[in-house]
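Participant: output the structure for:
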Amino acid sequence: MADTDETPPARPLRADARRNRDRLLTVATELLADSHGQLSLEAVARRADVGIATLYRHFPTREALVLAVYHHEMEQLGRRAGELLAAHGPDEALARWLGELSLYGTTRPGVADAFRAAAASRDELVHRTYTHITTALTHLLRAAAQTGSTRTDIGADDLLPAVCGAWELPDTPTARQQAGRLVGLLIDGLHVTPQPPQAELP
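Facilitator: From the prediction side, this is the model:
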């Protein structure tokens, strides 16, 4: 048989293993907000009612578990772009989505550092997580640009670092107000004032 460089596809998880993985992710998501970036694997396994060995089979390191939580939540946030566009006009959808993104990192310590490394990382999951967000933001920007009210020379890679600056803020009422003002400033910067039609020369 001829040699091949193709990697065989990963075997799908059994139903019980998939349930365990989903439960671990759910618990880790709940605990991460209160862990100040120091998520305890033992606490996750205990609350998920699985053995620590089961946790390590799915997530061999704490970093792997945290990244899986971020990836799961970024997938959800990516889908929110379509939901917001279906419920609101493009400009309003963009503003609401940026607001949700700006507040996300304040409840997820360490996510700012993870996303700063995303562009240069060779980790496939990190890259896919970053891509979920840039794809959703690009979709929103294009929809808003089609209305003629938003600049067309600003892309997701330009805007994302500015929004994620709010992720350095703590999860406090004051910080949430700051994040809202930051998003308002960015929306104002994206806004294009329609030019009045020029009068025809006689």
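Participant: can we go C-alpha only for contacts and neighbour counts from here?
Facilitator: Fine.
Participant: so how far is stretch 15-35 off the chain centroid?
Facilitator: How far stretch 15-35 lies from its chain's middle: 18 Å, per CA atoms, centre = their mean, to the nearest Å.
Participant: kindly apply the preceding question to stretch 66-79 instead.
Facilitator: 6 Å.
Participant: what does that stretch contact?
Facilitator: Residues outside stretch 66-79 that contact it (CA atoms under 8 Å, 6 or more residues apart in numbering): 25, 28-29, 32, 39, 101, 111, 125-126, 128-129, 132-133, 135-136.
Participant: inside helices: which ones of those?
Facilitator: Among the contacts of stretch 66-79, the members found in helices (DSSP state H) are 25, 28-29, 32, 101, 111, 125-126, 128-129, 132-133, 135-136.
Participant: in a markdown table: these, plus distance to Arg151 and neighbour count.
Facilitator: Shown next, in a markdown table, are the ones in helices among the contacts of stretch 66-79 (distance: CA to CA, whole Å; neighbours: other CA atoms under 10 Å):
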| residue | distance to Arg151 | neighbour count |
| --- | --- | --- |
| Leu25 | 38 | 22 |
| Ala28 | 39 | 24 |
| Thr29 | 36 | 21 |
| Leu32 | 37 | 19 |
| Leu101 | 20 | 22 |
| Val111 | 28 | 20 |
| Leu125 | 31 | 16 |
| Val126 | 29 | 20 |
| Arg128 | 27 | 15 |
| Thr129 | 26 | 21 |
| His132 | 22 | 17 |
| Ile133 | 19 | 23 |
| Thr135 | 17 | 15 |
| Ala136 | 17 | 21 |
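Participant: I'd like the structure of this one too, to check against the first:
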Amino acid sequence: MRADAKKNYSRILEVARQVLIEEGSDASMRDIARRSEVGLATLLRHFPTRESLFEALLSTNLDSLTQKAVELESSHPADEALRTWIREWVEFAQSYRGVVTMMAAAHTDPASALYASCAAVHSTSARLLSNAQAEGTARPDMNGDDLFALMTALGWAVDQPSFAPRADHLVHLITSTVFASRVNFQISNGVRSQ
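Facilitator: The predicted structure follows:
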């Protein structure tokens, strides 16, 4: 990449990050180009779609998030690792308005530029859930798809101004659901525990 193209690329990402924080994922590509002081054609040459721009922007954060899961797995009990992972996910979701909605749409679309990142988040959360289930601390009737759906719903909720102040409480409610005790699970399903 030529020096001027590399400079434009870096500037676009820097501006896009700021615009995403300020305006959310519906920000205009034209506005990002204008604020980056490049033409729309230059922006589109680097990032032909909104998803490709956000993938480039978010990949570092999502890579760090999945790396954090690896660290948690090796240093914490399985239930604590999963609880912490969910909180880290919520912090990520609160940092980039509207991105969770895009990720929810992209996670089943292999043609999406965000698909690989979504797949990494999905497989990481599924692995952490499986570890907690093996330990006997997470409810056994959930799978990775269920957890990804709950995390996405939680990410969407805390992205809304009316729910953002209740983020900690909402995280507690979701994690309480994930970590329902075996006795509670058996009773709620009509099975009397011994």
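Participant: fetch the TM-score of the aligned pair.
Facilitator: The TM-score (TM-score structural alignment, normalised by the length of the second structure) is 0.72; 181 aligned residues with a CA RMSD of 3.1 Å.
Participant: please, where are all the strands along the first structure?
Facilitator: Counting by DSSP state E, the first structure has no strands at all.
Participant: which residue is nearest the middle of it?
Facilitator: Geometric centre of the first structure, nearest residue: Met74, 3.4 Å, by CA atoms, centre = their mean.
Participant: what's it aligned with over in the second structure?
Facilitator: Correspondence of Met74 of the first structure to the second structure, assessed by TM-score structural alignment: Leu62.
Participant: next one: Gly189 of the first structure
Facilitator: In the second structure, Gly189 of the first structure lands on Thr177 (TM-score structural alignment).
Participant: now do that match against Val99 of the second structure, distance only.
Facilitator: 24 Å (CA to CA, to the nearest Å).
Participant: give the aligned range of stretch 77-90 of the second structure in the first structure.
Facilitator: Under the alignment (TM-score structural alignment), stretch 77-90 of the second structure falls on residues 89-102 in the first structure.
Participant: tell me which residues in that stretch are buried?
Facilitator: Neighbour counts over stretch 89-102 of the first structure (16 or more other CA atoms under 10 Å) mark Pro90, Asp91, Glu92, Ala93, Leu94, Ala95, Arg96, Trp97, Leu98, Gly99, Leu101, Ser102 as buried.
Participant: now do stretch 153-165 of the first structure
Facilitator: In stretch 153-165 of the first structure, counting by 16+ other CA under 10 Å, buried: Ala156, Leu159, Leu160, Val163, Cys164.
Participant: what residue of the second structure matches up with the last one?
Facilitator: Per TM-score structural alignment, the equivalent position to Cys164 of the first structure in the second structure is Thr152.
Participant: so who does its match touch?
Facilitator: Neighbouring residues of Thr152 of the second structure by CA under 8 Å, 6+ apart: Val100, Thr101, Ala104.
Participant: can you say which of the residues you listed are buried?
Facilitator: By 16+ other CA under 10 Å, the contacts of Thr152 of the second structure give Val100, Thr101, Ala104 as buried.
Participant: pick the one among those residues closest to Asn131 of the second structure.
Facilitator: Ala104 (23.7 Å; CA to CA).
Participant: from Asp22 of the first structure, how far out is the counterpart of that closest one in the first structure?
Facilitator: In the first structure, the residue paired with Ala104 of the second structure is Arg116, using TM-score structural alignment. Applying CA to CA, the value for Arg116 of the first structure to Asp22 of the first structure is 27 Å.
Participant: what do you get for Ala179 of the first structure?
Facilitator: If you measure Ala179 of the first structure against Asp22 of the first structure using CA to CA, the figure is 31 Å.
Participant: of these two, which one has the most company?
Facilitator: Legend: neighbour count by other CA atoms under 10 Å for Ala179 of the first structure and Asp22, higher for Ala179 (25 against 13).
Participant: ok, and the closest non-adjacent residue to the more buried one?
Facilitator: Of all residues not flanking Ala179 of the first structure in the chain, Ala166 sits nearest, at 5.7 Å (CA to CA, 6 or more residues apart in numbering).
Participant: need the contact list for Ile174 of the second structure.
Facilitator: Leu150, Leu154.
Participant: residues near the residue mapped onto Ser149 of the first structure from the second structure, how many?
Facilitator: Residue pairing (TM-score structural alignment): Ser149 of the first structure is matched to Thr137 of the second structure. Neighbour count for Thr137 of the second structure, taken as other CA under 10 Å: 19.
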